[in-house]
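>>> missing the sequence, but the structure's below:
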C-alpha cells in the first residue's frame, strides 16, 4: 500500500505542518535563528554552552530563561550551564550527543522527507494491536531493524504497532518506563529520523503506530530537572522516581506539548498513557488527562488519532461517547480485569493481583466480554470494602483493549515465562480465538503470533549507586504476578546484560513447524476478523452484549452489532454439553471436526467453540 503524497522539489506538500511549536526546548524560527527556552525557577542565572562558548540566557519572568542564536547548524551540541557550573541536557531536546548525562544536539525537525505524508490513519474499530519493545524485538534492537519486520506483521493482519516507551532513559537498556528526556528518542534505538522512518514504513504497509508515554513519574538516572526546577515535581515521589506536579503551568505545558509533539512531528497515530490513574492533579482544576485529550482532538481533527489509557479505577468518564458516537476524549482502556480472570482460570494461579479474580470465573469472564470491566461497582477479595469500578455496558465494546498477556504480566513474573509455557496448546488456541474474534480491541505481545515460549524479563541499566540492594521487592512483584513459589535466589539481576540478552525475541521459533502452524492459524483468525467482524464495529454503540449462559466452562454470549448478531459459544469444560443455538453463517469452529455436532445438534464436545454471524 503506497499512500505517498505528491512531492515538489523533494519535499511533501504538507511537510511544514510536521513541526509543532513548543514552550520548552530549542526551536528553529522562521528567520533561521534558534530560540532556546528553559524553565529554571530555582536558580538566578542560566548560560548556554555552544561548543566552547558560554552565552548568558535572558530571564523573561516566572522562572523562564530564553536566548536567540544565529547560524547554528543541525547537529550542534549544546547544554545549559547552572550557576555552580553543572552542565545539564535540554529536558525537551530532540536529540543527544551520547547519553542522558551529556549534551543535547540540535535537530531540524523538517529534515526528514516523509514517503507517505498523505497518511491519515485508520479507524479505531480496525485496531489489532501488537505491543513491542524496540530493544528486544530484534537482535540489533534498533528502529531500523524493527522496520524490516513490519511487512511480516502486516501480512499476518496486525493493524497497529504499540511501541513501549522510547523516551531517553539512563543507561543503554531498559523497559523505558523510567524516561527522563521525554522528547528524545532513546539513542540506543537510533536517531529521531530513524524513528520517523520506522513509522513511515509502517504507514506504507497500512499499519498504525501508537506510542506508550509515561506522565505519572520521571526516572531517577539522568533526571536533572529537580536540580533547577524542583517545583516541576510533587514533594512525595514514587519508588521509580518523582511525580510531576501538573497543577504547575510549566509542568502541564511540558507534558501536554510532549503528547502533541509526538503525534505531530512523528506522525504517530496515537498514544497510550501509562498508569493514568497515578497522575497527581488538583481535583478543583480541569483534569490533566481530560485536558490532554481535548488538546489532541482540537489539534488533529482531520486525522485518525487514538488515545488509550491504562487506568485501574475502571471508570467510564474518560470514554463516554458523544451523541453521534464520536470520541471526545479516549478511545480505549487497557482491560486488566479480562486478563486477570482468564489467566487465573487457565493457569490456576490465584495469588497477588489474581486473588481478586480467583472465583466465579465464567460469569465474570462473560461479563467482561459482554459489558466491559470485570469490576463494575463491587467489592473484590483482598481489596477491602471499597466498591470498585463503574457500570460499563453502555460503552461500545471497542472501548476495551483485551489481551492474554503484555510486557507487565510476562516480565514481572520473575521467571519471565509467557502464557504459552504455562498452558496446553489447544487451550491456548481457544483463548486466542476468543480474544481475536470478540468485538473488543485485541492486543498481542510480541511473539504471540507464533506463541513464543522465549523468556522476557524486567531489565535496566542503572549505575551501581542506584541499584537495588534487596531482591525482596522484585520477589514480591513476582508473587503478585502469579509466581508464588520463587525464592530470592531465583531473582535475576535486572542490571545484568544477560537478563536483557535473554529477553530478545527468538525469531527462530517462528520458523519451526510449531511456529509456522501457529502463524498460519493466527493469520486465518485475523482474516476472519477483518472480513466478518471489523465492518460491524465501524460505528458500534453500547448496550450490545448479552450473556445467555456462563457457568462451569459453558459460555454463550451474543452481541447485537447493528443488523447482525455476533454469537460466541464455547465449551471449556471436560464433558459433552448443549448450549443455546446459533443462527446465521459460521465464521469459525474449533476444532473443525466439531462443526457437524454443533450446528446440527447444538452439542459441544469438550474444548470446542463456534463463532456465528447472523
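Nice, I can see it. Since the model is a prediction, treat every value here as computed from it, not as a measurement.
>>> contacts and neighbour counts: CA atoms only from here.
Noted.
>>> Which element, helix or strand, includes residue 366?
Using DSSP states H and E, residue 366 sits in helix 361-371.
>>> continuing past that helix, what's the next helix or strand?
Downstream of helix 361-371 (by DSSP H and E), the next one is strand 376-378.
>>> So which bits of that following strand are buried?
For strand 376-378, burial by neighbour count (16 or more other C-alpha atoms under 10 Å) applies to 376, 377.
>>> how far out from the middle of the chain is it?
26 Å (C-alpha atoms, centre = their mean, to the nearest Å).
>>> next helix or strand past that strand?
strand 388-389.
>>> ok, residues contacting that next one?
Contact partners of strand 388-389, identified using C-alpha atoms under 8 Å, 6 or more residues apart in numbering, comprise 313, 314, 315, 373, 375, 376, 377, 378, 379, 380.
>>> got it, and stretch 503-511?
With C-alpha under 8 Å, 6+ apart, stretch 503-511 has contacts from 135-139, 446-447, 450, 452, 454-457, 515-516, 519.
>>> and residue 470, how many residues sit next to it?
Each residue near residue 470 was counted by other C-alpha atoms under 10 Å, and the total is 9.
>>> measure it to residue 177 for me?
21 Å (C-alpha to C-alpha, to the nearest Å).
>>> do the same with residue 111
29 Å.
>>> These two: who's more crowded?
residue 177 (23 against 11).
>>> So the more buried one is in contact with residue 165, correct?
Yes: using C-alpha atoms under 8 Å, residue 177 makes contact with residue 165 at a distance of 6.3 Å.
>>> Now for those two: what residues contact both?
Common neighbours of residue 177 and residue 165, counting by C-alpha under 8 Å, 6+ apart, are residue 214.
>>> nearest spatial neighbour of residue 414, skipping sequence neighbours?
Using C-alpha to C-alpha, 6 or more residues apart in numbering and skipping the chain neighbours, the partner closest in space to residue 414 is residue 478 (4.7 Å).
>>> Go ahead and list the helix or strand containing the residue nearest the centre of the chain.
Most central in the chain under C-alpha atoms, centre = their mean is residue 212, positioned 4.2 Å from the mean C-alpha point. Using DSSP H and E, residue 212 maps to strand 208-213.
>>> next structured bit after that strand?
helix 225-228.
>>> Comparison target below:
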C-alpha cells in the first residue's frame, strides 16, 4: 500500500499485513488497531496492553486456529498476547520490539516516514557490486549511513545488511532470529532504518537484506507453545524443530515477510539464508513468483539464494543469483593452502575447480563430493549467465566461522591477494565485498552473541568443540584461545572504528579497489546483459604441469570478448597465445610487459577487452572448461 502526501515527490509506504497488529484510521481522532493471531494450540487468547488503563481484550476465534480483535488504540501502544496458563508472548508479526524480544510489541504507524527519494526504482542486476555489512558493528543505522558516500565513491552499488530481524540480546550476527518482522531495536528505530535506505537510494545505492526463513533462534521463540503445527513433528534441524512449509500458514508468514521488507521498507533485494535448509524448492519458487507478482512492475527487485545444493533450476527464472561458495573455496585453497573442513572438496587441483566455476558457474554440478560422503552435489549450470553467481573472497561466514575470525590479508600474500581481488572485481560474475575489505583490513570478524546463563555456556563450549577436529585446535589449551562469543570484547574486536585516517596502506588498497571498479563500471557493466562464458583454460609451467593459473573468456552483449588471465602460483605460467585487444587492468604494474613475452607472471591478474574470438580457438585443448551446447 502507498499513501501520497501533498508533495508529489514524497510518499508514505505501508504493507498491509493479514496478521499481527494493523493500524487503521490513523488520520482520524480515534485510531483503531486490528489484531490477528494464529494460535491453533490454544482455546482462548487475549490482547493485553502495557497501559494498565486499557483492559485486556478477549480475541474472537475466526476458524482454523485464527483469533481476531479490534481495539481503540494507535501508534505507540504496547501489547502482548496472553495464551494458555496466563503466559504473555510477543506478537510473532511484531513490527517493533522496543524492549527486546522478551518485551511487549509496539503498534506502529508505518506511514509515519516520508520518503524523500520515492522516484527510485532500483538498478539492473548487472549493475550490482555488493558490500556486506554488520549494522551493529558499524554503529547502527546512523553509523552505516555515514559511510554511504565513501562507498558510492569507491564504486559500490549495493549494500547488503546482515539480518536485522529481531533476535535476543544487544549484539549478535542476526541468524538467531525469533521475530522476523521486527527490526532489531539495538540498531535504531524503524524510521532510522528507513532513513538509511532512503539516503542510500539518493546516492544511487541499492540496499539488500539478508533474511532467515529456515529456522528460529534458541531464545525468545514461543511459537511452539501456541502454534505447534508451525513445525514438522519429529523432524529436527541443527537449529531446532524444522518448519513445516507444507502448511499454508507457514508459507504465507514468510511470503508476506519478503513483501513487507520490499514494500514497506523499500529494500531492493533479499538474500535468502541457507535456502537448502528450508528443504522445499517448490515453496522457494512460489515465494519468488509471489514477490514478482506483487511489487511494482517498474521496480528492479532482486532475489538471491545461499544454497548448498547448487540447484541451478532455481536460477533459470525465479532467482537472480546464488552465492557461489565453490568460487570462494577454490580461491581460498589456492591462496592459503588449507584443506580441512569443506575445503577438502577443493584440495585436489583447485585451479581446475576455479576454471569450471569461471566457465560454467558451479564447480560441483552433480559430481560426488568428499564433504558429502561422495554423494552427488549440484546440477548442471553451464547454461546460466555469469551474473547468476555472486563471487566473493570474504564474507561474514568465511571470516567469522574461522575459530579466530582472521581476514584473508592476515593469512595470505598481498600480491596474490591483489590478483585474486582483481579477478573478483572484474569477473562477469557479481562481486561481493565484506565491510572494510576495500582498505586491506586485517581486523578480525569473530562470532559474537549476547546470550546469558546456560545458553551462553552451551554456545561457548559448543563452538570450541566444533573446532576440535581441526589440527590447529586439537589441543584443549589451544581451543581455550577461541574467543568467547558472549564476551563484549569479542564484539568490540569485530567492530571497525569510525573515521580511521587514510594512511598510505589503506589509501593504496582503496585506490586499487576503486580503479578496478571504475573499469567494471565503464567497460563491463554496460555489456553484461546476456553475457555468456566462452571457457577457461588451465595454464602450464615450464615443465608442462598444470600451474595455479588460467585464462578465462566471456562473450559480452555487444559481441566483444572479455578475457582475464590469473596466476596465483609462485612462478610464471606459459601463455599459449597473447590475448589480442586492449589491456584494461593489470596487477602487478607492467604485468603486460611479461605477458607480451608469452609468460603470465606470479601473483598476476590481467584483463583484456577484445573483438570476438573464434570458438574453435577456445576448444582445442582438453584443459579447456567449456559449454557443451552451442553458444548463442
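Right, received. Where do you want to start? None of the values given here were measured: they were computed from a predicted structure.
>>> TM-score for these two?
The TM-score (TM-score structural alignment, normalised by the length of structure 1) is 0.92; 590 aligned residues with a C-alpha RMSD of 2.1 Å.
>>> By how much does the strand holding residue 212 of structure 1 deviate from structure 2 on average?
Taken over the aligned residues, the distance from strand 208-213 of structure 1 to structure 2 averages 0.4 Å (mean C-alpha distance after the TM-score superposition for structure 1).
>>> Can you give the contact residues for that strand?
Here strand 208-213 of structure 1 has contacts from 121-122, 159-167, 199, 202-203, 268-274, 306, using C-alpha under 8 Å, 6+ apart.
>>> Same check on stretch 460-468 of structure 1?
170, 171, 172, 173, 174, 175, 221, 494, 495, 496, 500.
>>> returning to that earlier point: now, which of the contacts of stretch 503-511 of structure 1 lie within helices?
Those of the contacts of stretch 503-511 of structure 1 mapping onto helices are 135, 136, 137, 515, 516, 519, per DSSP state H.
>>> ok, and the most crowded of those residues?
Most crowded among those, counting by other C-alpha under 10 Å, is residue 135 at 28 neighbours.
>>> distance of the nearest residue to that one once chain neighbours are set aside from residue 346 of structure 1?
Distance criterion C-alpha to C-alpha, 6+ apart; nearest residue to residue 135 of structure 1, sequence neighbours excluded, is residue 141 at 3.8 Å. As judged by C-alpha to C-alpha, residue 141 of structure 1 and residue 346 of structure 1 stand 33 Å apart.
>>> What does residue 350 of structure 1 correspond to in structure 2?
For residue 350 of structure 1, the aligned position in structure 2 is residue 339, judged by TM-score structural alignment.
>>> Pull the contacting residues for its match.
333, 346, 347.
>>> hmm, 6 Å instead?
By C-alpha atoms under 6 Å, 6 or more residues apart in numbering, the contact set of residue 339 of structure 2 is residue 347.
>>> where along the stretch 501-632 of structure 2 do the strands fall?
Under the criterion DSSP state E, counting those that start in this stretch, the stretch 501-632 of structure 2 contains strands at 532-540, 546-555, 561-567, 573-574, 582-587, 599-600, 604-610, 624-625.
>>> Kindly report the same for the stretch 251-400 of structure 2.
269-272, 302-305, 321-323, 367-369, 375-377, 389-392.
>>> Export those as JSON lines, with columns for distance to residue 117 of structure 2.
Below are those laid out as JSON lines (distance: least, C-alpha to C-alpha, whole Å):
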{"stretch": "strand 269-272", "distance to residue 117 of structure 2": "17"}
{"stretch": "strand 302-305", "distance to residue 117 of structure 2": "19"}
{"stretch": "strand 321-323", "distance to residue 117 of structure 2": "27"}
{"stretch": "strand 367-369", "distance to residue 117 of structure 2": "47"}
{"stretch": "strand 375-377", "distance to residue 117 of structure 2": "44"}
{"stretch": "strand 389-392", "distance to residue 117 of structure 2": "28"}
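>>> now, of the ones you listed, which is deepest in the fold?
strand 389-392 (a mean of 27; mean count of other C-alpha atoms under 10 Å).
>>> so what corresponds to residue 160 of structure 1 in structure 2?
Looks like residue 160 of structure 1 aligns to residue 158 there (TM-score structural alignment).
>>> Quick check: the gap between its match and residue 509 of structure 2.
The value you get for residue 158 of structure 2 to residue 509 of structure 2, if C-alpha to C-alpha is used, is 20 Å.
>>> In terms of packing, which of these two has more residues around it?
residue 158 (27 against 17).
>>> Contacts only, for the more buried one.
129, 130, 205, 206, 207.
>>> picking that back up, for residue 426 of structure 1, see how far away the residue nearest to residue 414 of structure 1 is.
27 Å.
>>> What is the neighbour count of residue 293 of structure 2?
Around residue 293 of structure 2 there are 10 residues (other C-alpha under 10 Å).
>>> wait, isn't residue 572 of structure 1 in contact with residue 552?
No: using C-alpha atoms under 6 Å, residue 572 of structure 1 is not in contact with residue 552, being 7.9 Å away.
>>> Just the residues contacting the helix holding residue 366 of structure 1, thanks.
Counting by C-alpha under 6 Å, 6+ apart, 374, 392, 393, 545, 546, 550, 551 sit against helix 361-371 of structure 1.
>>> Pull the residues that contact stretch 506-519 of structure 2.
Contacts for stretch 506-519 of structure 2 (C-alpha under 6 Å, 6+ apart): 154, 155, 438, 439, 440.
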